[in-house]
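Asker: my questions concern the predicted model and sequence given below.
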Amino acid sequence: MSFPWLTVLWAIPLVGAAIIVVMPATARGFVKYAGIAVSLGVLAVAVVLAVHFDPAGAQYQFVEDHPWIPSFGTGYILGLDGIALALVVLTAVLVPVLLLAGWNDAADVSALSGRSTHIYVALTLAVEGMVLISLVALDVLLFYVFFEAMLIPMYFLIGGFGGSRGESSRAAVKFLLYNLFGGLVMLAAVVGLYVVTAGSDAFAAGTFDFRAIVSAVSSGELDVSPAILNALFLGFMFAFAIKAPLWPFHRWLPDAAVESTPATAVLMMAVVDKVGTFGMLRYCLQLFPEPSTLFRPFIITLAVIGIVYGAIVAIGQTDVMRLIAYTSISHFGFIILGIFVMTSQGQSGSTLYMVNHGISTAALFLLAGFLVSRRGSRLIAAYGGVQKVAPVLAGTFLVAGLATLSLPGLAPFISEFLVLIGTFTRYPVFAVVASTALVLSAIYILWLYQRMMTGPVKEGNGEVRDLLPREIAVVAPLIALLLVLGVYPKPALDIINPAVNHTLTTINQQDPAPRVAEGPVR
């Protein structure tokens, strides 16, 4: 298809954000509807891309290749593979849901002179546009520019629209400093990659063309010292590990999630942070296959520690929002584990996990946010007996919680199962240790539900209202997706699997041969 679909995909939210900012201050109600209309336009384009994407076709489709800064060897190069498509659809589905969930989040902020609604909606759309162009960029410098740029609107969403102004500002600064530091290290690696290509006989001049560099790496034409490649890999990996986040680079996440509005926290954990794991799968593995293999045991060790650590710390939380934030650290450990075991089951499960985690976390965090907004407290101990006064809220909370603990029949189970199977074929000990999170997640979710939703109605909970029609409209599609993908994940895996196989072929990795124990013939 010659139409520039990928440009339209990311341009719609960014242009929409610019238009919304300049709308009259009196058009607050219209701005909310306009933001949802723009995000639905993005979803429509994403659906077109998904319908016309051919899993058996070329690795990158809908490619656009135009000069950008020729003297620097960088171009405006876009392309879509199955892995990116899965995350594009996730982003396009979640943003209109989050705008609807955050319908009343843009409380007037005096510093914004009555334009807080405009700014809130525009910043959310700006984040969406920057995430989308990061997912479809096939030029390393183009990717880096928007990988860093998305931090700015996220910073203002966290700091400007969170709960306590002082605490949310501190959380926003912490978020920004962590990620900017990782980005600076990555910038040095990006520059180093350009220098390496400029000095290689494989290229007439330095280049940032991802496809050309990967081709030279896989063919052995890029003759570079292993020590240099290791350093470049670590530069990329460090930035992605902070963004994801991978233990022990996770310290910014709980504060940022708790001090944000629920919709902003979901935007951060379910959409923005996925760019980090996506970067590991695309850039770290394909640009640096040998360093990825060299550092694989170390990264897998950190991922497994993160899986267990996030689950254990979640059990001890007294703040419901902080508890859910720590569960995401555990889930990101599973995603990174699946990426670096370098098996087809592991990477397919990891990619599907990115999608399923986004849906399940969105459902659970938004429902917790609805409950907190009614009761005015994040403390778990303040609740009890909610299922008697708000049965729909409690029931949907239970489904979202069961999805978070990967109950069979709900979407995250398939992805977690694939990650564990893919890990077991290569690292059985790590798979066994990671499996302990299944028990730990059951403890923190079921205990959370018991304390908050069951038993007698505690004082102050008697007036808790059940879900409103707008809130049901937010939660219903998320619950439906958890059920559908839990029972029938084949359409998603049919798109993801060919892209994973391309990646494994590019980095010259194969699934381990099945090991059969030898014994006496009877």
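Answerer: Everything's here; your move.

Asker: switch to C-alpha atoms for all contacts and neighbour counts from now on
Answerer: OK.

Asker: check contacts around the residue most central in space within the chain.
Answerer: Of all residues in the chain, the one closest to the mean position by CA atoms, centre = their mean is residue 274, 2.3 Å from it. By CA atoms under 8 Å, 6 or more residues apart in numbering, the contact set of residue 274 is 87, 244, 354.

Asker: swap in 10 Å and give it another go.
Answerer: Contacts of residue 274 were listed using CA atoms under 10 Å, 6 or more residues apart in numbering, and they are 87, 91, 131, 135, 240, 243-245, 268, 280, 332, 335, 351, 354-355, 357-358.

Asker: need the buried ones from these selected in PyMOL.
Answerer: Those of the contacts of residue 274 that count as buried under 16 or more other CA atoms under 10 Å are selected in PyMOL with:
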select buried, resi 87+91+131+135+240+243+244+245+268+280+332+335+351+354+355+357+358
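
Asker: which helices and strands does the lengthiest helix in the chain pack with?
Answerer: Counting residues, the longest helix found in the chain (DSSP state H) is helix 165-198. With contacts taken as 3 or more CA pairs under 10 Å, 6 or more residues apart in numbering; DSSP states H and E, helix 165-198 sits against helix 140-149, helix 151-161, helix 210-219, helix 226-243, helix 252-259.

Asker: put this next to the previous one:
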Amino acid sequence: MSDFPWLTTLWLLPLAGAGAVLLVPAAGRRLAKWVALAVSLSTLAVAVGLAVGFEPDGERYQFVESHTWIPAFGTRYTLGLDGIGLALVLLTAVLLPLLLLAGWRDVAPDDPRGRPVHTYVALMLVVEAMVMVSFLALDILLFYVFFEAMLIPLYFLIGGSGAGGATRAGGSGAGGATGAGASGNRGSGPAAVKFLLYNLFGGLIMLAAVIGLYVVTAGADSPLATGTFDFRAIADAVSSGTLVIDAPVANALFLGFMFAFAVKAPLWPLHTWLPDAAVASTPATAVLMMAVVDKVGTFAMLRFCLQLFPDAAETFTPLIVVLAVISIVYGALLAIGQTDVMRLIAYTSISHFGFIVLGVFAMTSQGQTGSTLYMVNHGISTAALMLVAGFLVSRRGSRAIADYGGVQTVAPLMAGTFLVAGLATLSLPGLGPFVSEFLVLIGTFPRYPVAAVFATLALVLAALYILWMYQRMMNGPVRPGNECIRDLGRRELAVVAPLLALLLVLGVYPKPILDMIDPAVGHTLSTIDRQDPAPAVAERDGGEPR
């Protein structure tokens, strides 16, 4: 299996599928959707095959492919898969078919805003391809190219296939309130531009750091002989001490990488593009952005920031831990005050990304394992909650929480799935996010007990914003305008049921994915020469352990 270019197949398949979709005749809108769905399912099959063939206790990077790309720059087309990357590849491959199904009717054939069905589904596949490369790239320049290139299709998905006027404004439906986010009236264009500018600026800062790292590897004191972008070679040289980067230079390079990843994640105070982009997008696009694309930022922190600049990472860890805790609490507090259901869910993601970053920089095996698992569980739980909310909003024509009430009476299945997805979001025991959040907290406490305490308090806020939202929207008497809300249909159940099933399985039996992640986390900690803190053991009066 290792002789076949499976990793190239994994990302080329959706990219070629996007081209095939665009070749479908203009009248074949339904055919275009089915082609895209078939391609995404084929990509999922390849990802599952890689998972079956992956050996957690084998080589760190498996299915490695390396070919000449630009010799003059010391860069190669090098792909490889470790346990952390595999977990996120599986997340991406699982979500894409479900998002295509969820957005099956997002683009109407007679849409006056000119959003062709072919373009919409093709862009979704292009984003999938570029995200896959980001999780696989072992060449820093190759990673950077796709890290930036994915902004273009996502920009068009947000700006050209946004949620649209009536629904986005949260008040044009019968009985709709007008205060559910006046920003919706400005259209999806400004939100798309804001998304692009933030991320492009972060990418430009990173480009300077990438060039700076190349110069360092090409220096007279470098053991690498010539400049290189080979991640493994640089990380090994730094870890062994054969490549010593001056502290001021290492700090500057670390900050360049970290800034770009913090914008992508996003981490407070670089988060402000996310709520606007989430409410301006269709629910499927919003989930693609928050559950898949944004994970590239936190994944890259774990792979590139820590392993290329371990000493600089340790220098800035206290600051990043503080920013992560602020993100956790800030996102939860702002979620409580939202009147727009889609914006509320977007702010919950800011809080959850704070937990992920906290786990990464706790520098413990439990913290980083929990952080990786959190990326997976957040993607699934956010997808479930956002998509069910999107189904509800499409029926009612309003995002305003105040417009709802009594939905449980007229659409009990929708209310039930919304409740389970919400309980997963607040990390109820028995559902996937609880395990990951628990690991992050116990991994953080030995080194940063105050941060762990503040993060734990945010769990109370999560219960408040989720349960209050559910109570206002689903319980009570049926408000005028909600009497005709339809329950979930077969296509919608086909989207939601696998997500809820995954949340239950990962909440009860997360061992298979933890077995995949643990060795990769151990390799990372070994590379940066960090060990878990030794547990404190109380002593008896005679000096013996109790």
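Answerer: That came through fine. Model, not experiment: these values are computed from the prediction.

Asker: now the longest helix of the first structure and helix 226-243, what's the angle there?
Answerer: With axes from the mean of the first three to the mean of the last three CA atoms, to 10 degrees as the basis, helix 165-198 of the first structure and helix 226-243 are set at 160 degrees to each other.

Asker: what are the buried residues along helix 165-198 of the first structure?
Answerer: By neighbour count on 16+ other CA under 10 Å, the buried set for helix 165-198 of the first structure is 167-176, 178-180, 182-183, 185-187, 189-190, 192-194, 196-198.

Asker: ok, back up a step: out of the helices and strands packed on helix 165-198 of the first structure, which is the most enclosed?
Answerer: Here the criterion is mean neighbour count by mean count of other CA atoms under 10 Å, and of those the winner is helix 252-259, at a mean of 24.

Asker: where along the first structure do the strands fall?
Answerer: Here the first structure has its strands, by DSSP state E, at 61-69, 74-80.

Asker: of all these, which lies closest to residue 341 of the first structure?
Answerer: strand 74-80 (23.9 Å; CA to CA).

Asker: and the closest one, how far from the second structure on average?
Answerer: When the second structure is superposed, strand 74-80 of the first structure averages 0.2 Å from its matched positions, counting by mean CA distance after the TM-score superposition for the first structure.

Asker: against which helices or strands is that strand packed?
Answerer: Packing partners of strand 74-80 of the first structure (3+ CA pairs under 10 Å, 6+ apart): helix 5-21, strand 61-69, helix 82-101, helix 116-136, helix 140-149, helix 210-219.

Asker: mind doing that once more with 8 Å?
Answerer: Judged by 3 or more CA pairs under 8 Å, 6 or more residues apart in numbering; DSSP states H and E, strand 74-80 of the first structure is in contact with strand 61-69, helix 116-136, helix 140-149.

Asker: flag every buried residue along the longest one.
Answerer: Applying a neighbour-count criterion of 16+ other CA under 10 Å, the buried positions in helix 116-136 of the first structure are 116-136.

Asker: just want the angle from it to strand 74-80.
Answerer: Counting by the same axes, to 10 degrees, helix 116-136 of the first structure points 90 degrees away from the direction of strand 74-80.

Asker: which other helices and strands does helix 116-136 of the first structure contact?
Answerer: By 3+ CA pairs under 8 Å, 6+ apart, helix 116-136 of the first structure packs against helix 5-21, helix 28-52, strand 74-80, helix 82-101, helix 140-149, helix 151-161, helix 274-279.

Asker: so which of these is nearest residue 492 of the first structure?
Answerer: In terms of CA to CA, the element of those nearest to residue 492 of the first structure is helix 82-101, at 7.3 Å.

Asker: the closest one to strand 61-69, inter-axis angle?
Answerer: Going by the same axes, to 10 degrees, helix 82-101 of the first structure makes 90 degrees with strand 61-69.

Asker: report the aligned residue range of the second structure for helix 82-101 of the first structure.
Answerer: Aligned using TM-score structural alignment, helix 82-101 of the first structure spans residues 83-102 in the second structure.

Asker: next: stretch 238-253 of the first structure.
Answerer: Using TM-score structural alignment, stretch 238-253 of the first structure pairs with 259-274 in the second structure.
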